[in-house]
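Participant: Here is a sequence together with a model predicted from it:
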Amino acid sequence: MAAVRALVAALPPAPGPVVVGVDGPSGSGKTTFADLLARSLGADGGGPDARGVPVVHLDDLYPGWDGLDAVVPRLVDGVLAPLASGRPAGYRRWDWAAGTDGAAVAVPAAPLLVVEGAGCGARACAPYLSLLVWLDGPPAWRRERALARDGATYAPHWERWAAQERAHFAREGTRARADLVLESGPRNSVGDGDPPG
């Protein structure tokens, strides 16, 4: 966590918000890490209010189990490009049970924003990201974590989603373009003493 905070603090001033992307494969701890990072950055005075730095979770934007690549334009067009140009930003939260877009969610303008989820480090997102963190871990451990988190809902889709991730990350070169690569796992932590998730 301290390494990411130091990188954020060292960023040169720029128009628009500082956007930190946290990408990596499913089960690597992105959500927990992003939430801890947002709280940590908010405690530094970077947040819009006492709630801290806003976090956009791509789990709310993926249009279904085959939607990894489709999330990129949803993120860019709905959130990243509008915030960069000072316009209101938001998205439709995906209703996983109904299989369709659900409620509208506004993303507040703030000096800092954290975006987490597989795909947020795609090349189309890169012009809007101030910093890209790649989080990974041993495949068996990641699978165990993801299935413990989402249970029977995720189990039938694990291989299908993992195949999308492999293709997407290979095509996008996400890990190689990351500013910081962090490894999570059963014996290590990425949150300065806090488990990654």
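Facilitator: Looks like it arrived, so ask away. Fair warning: this is a prediction, and the values are worked out from it, not measured in the lab.

Participant: contacts, neighbours, all on C-alpha from now
Facilitator: Will do.

Participant: Strands of the protein, start to end?
Facilitator: 18-23, 55-57, 89-95, 100-107, 112-116, 131-136, 180-183 (DSSP state E).

Participant: now those strands in TSV, with mean neighbour count and distance to residue 172?
Facilitator: Compiled in TSV, the strands of the chain are given as follows (neighbours: other Cα atoms under 10 Å; distance: least, Cα to Cα, whole Å):
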stretch	mean neighbour count	distance to residue 172
strand 18-23	26	12
strand 55-57	22	20
strand 89-95	19	23
strand 100-107	14	26
strand 112-116	25	16
strand 131-136	23	13
strand 180-183	16	16
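
Participant: quick one: which of these is nearest residue 31?
Facilitator: Closest approach to residue 31 among the strands of the chain (Cα to Cα): strand 112-116, 6.4 Å.

Participant: Check which helices and strands that closest one is in contact with.
Facilitator: Contacts defined by 3 or more Cα pairs under 8 Å, 6 or more residues apart in numbering; DSSP states H and E place strand 112-116 against strand 18-23, helix 30-41, strand 55-57.

Participant: Which among the ones you listed is found nearest to residue 2?
Facilitator: Among these, helix 30-41 sits nearest to residue 2 (Cα to Cα), with 9.2 Å.

Participant: hmm, back to that, would TSV of the helices and strands packed on strand 112-116 with distance to residue 147 be doable?
Facilitator: As requested, the helices and strands packed on strand 112-116 are exported to TSV (distance: least, Cα to Cα, whole Å):
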stretch	distance to residue 147
strand 18-23	19
helix 30-41	15
strand 55-57	18
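
Participant: Which of these sits closest to residue 128?
Facilitator: In terms of Cα to Cα, the element of these nearest to residue 128 is strand 18-23, at 7.0 Å.

Participant: another structure for you, compare them:
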Amino acid sequence: MDLQELAGLVTGRRAAAGRSVVVGISGYGGSGKSTLARALVEALPDAVRMRGDDFLDPVRVHARSDDWAGVERDRLATEVLHPFREQRPGEFRRYDWDLGRFREPEPVPRADVLVLDLIGLFHPETLPLLDLTVWCDLDLATAVQRGMERDRRAGNDHDRVWNEVWAPNERAFAAAFAPRDAADVRFPTG
């Protein structure tokens, strides 16, 4: 599958639903989720991207857990996914990583398609709120290497956290929830 085929699938899903739809993009950290989400939004008319990093707890995301406990799924569902899918007004708060605090509330965007990219997204709490699920199909070792390289280019040395926390979190989440198998689409990002 390529980007145009994926965009066509999203358009078809939107038409069949008869309402705005949420496309969830997940995969291992470093697998290309954000890159794919940006490209998909550019390929679709009336689509917006919701950055998953805005829904990470800044402390818990750096701690070992078997279910990516640092992903604030309840806040994401309550503040964004429910209002968007129900086409009703809502507000959400982004976490500002540079300032170390939440930003002021902003309105939930309105569009035909909301594209959300996030680690640990294909979880029982959020899967029912996603109309199409896309897994960035890249093996964990390659994704971790890419993630570490990306962070180094940005001036962040997170190698220890990648090796001791994030990669083990990914393995445990995959064992518990089989997110690759839960995906409607496995999109090659290698």
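Facilitator: Yep, that arrived. The structure displayed is predicted, hence computed values, not measured ones.

Participant: sorry, back to before: make JSON lines out of the strands of structure 1 and add distance to residue 146 of structure 1.
Facilitator: Below are those laid out as JSON lines (distance: least, Cα to Cα, whole Å):
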{"stretch": "strand 18-23", "distance to residue 146 of structure 1": "15"}
{"stretch": "strand 55-57", "distance to residue 146 of structure 1": "15"}
{"stretch": "strand 89-95", "distance to residue 146 of structure 1": "19"}
{"stretch": "strand 100-107", "distance to residue 146 of structure 1": "23"}
{"stretch": "strand 112-116", "distance to residue 146 of structure 1": "15"}
{"stretch": "strand 131-136", "distance to residue 146 of structure 1": "13"}
{"stretch": "strand 180-183", "distance to residue 146 of structure 1": "16"}
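
Participant: Span of stretch 37-57 of structure 1 from start to end?
Facilitator: From its first residue to its last, stretch 37-57 of structure 1 covers 13 Å (Cα to Cα, to the nearest Å).

Participant: tell me the contacts of the aligned partner of residue 57 of structure 2 in structure 1?
Facilitator: Taking TM-score structural alignment as the criterion, the aligned counterpart of residue 57 of structure 2 in structure 1 is residue 63. Counting by Cα atoms under 8 Å, 6 or more residues apart in numbering, residue 63 of structure 1 touches 70-71, 94, 99-101.

Participant: Residue 164 of structure 1: which of the strands of structure 1 is closest?
Facilitator: Going by Cα to Cα, the one of these nearest residue 164 of structure 1 is strand 18-23, 14.0 Å.

Participant: What residues in structure 2 pair up with that closest one?
Facilitator: Residue span in structure 2 matched to strand 18-23 of structure 1, by TM-score structural alignment: 21-26.

Participant: Mean per-residue distance, that stretch versus structure 1.
Facilitator: Its aligned residues in structure 1 lie a mean 0.8 Å from stretch 21-26 of structure 2 after superposition (mean Cα distance after the TM-score superposition for structure 1).

Participant: before we move on, the earlier item: in JSON lines, list the contacts of residue 63 of structure 1 along with distance to residue 145 of structure 1.
Facilitator: Below are those laid out as JSON lines (distance: Cα to Cα, whole Å):
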{"residue": "70", "distance to residue 145 of structure 1": "25"}
{"residue": "71", "distance to residue 145 of structure 1": "23"}
{"residue": "94", "distance to residue 145 of structure 1": "22"}
{"residue": "99", "distance to residue 145 of structure 1": "24"}
{"residue": "100", "distance to residue 145 of structure 1": "26"}
{"residue": "101", "distance to residue 145 of structure 1": "27"}
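
Participant: Out of those residues, flag the one nearest to residue 17 of structure 1.
Facilitator: Using Cα to Cα, residue 71 is the member of the contacts of residue 63 of structure 1 that sits closest to residue 17 of structure 1, with 20.7 Å.

Participant: Can you tell me the number of residues neighbouring the closest one?
Facilitator: Using other Cα atoms under 10 Å, residue 71 of structure 1 has 22 neighbouring residues.

Participant: residues touching the equivalent of it over in structure 2, list them.
Facilitator: Applying TM-score structural alignment, one finds that residue 71 of structure 1 aligns to residue 72 in structure 2. Residues near residue 72 of structure 2 by Cα under 8 Å, 6+ apart: 55-57.

Participant: Tell me how far residue 72 of structure 2 lies from residue 52 of structure 2.
Facilitator: Computed with Cα to Cα, the distance linking residue 72 of structure 2 and residue 52 of structure 2 is 10 Å.

Participant: for residue 68 of structure 2, same thing?
Facilitator: The value you get for residue 68 of structure 2 to residue 52 of structure 2, if Cα to Cα is used, is 13 Å.

Participant: any shared contact partners between the two?
Facilitator: Listed as contacting both residue 68 of structure 2 and residue 52 by Cα under 8 Å, 6+ apart are residue 119.
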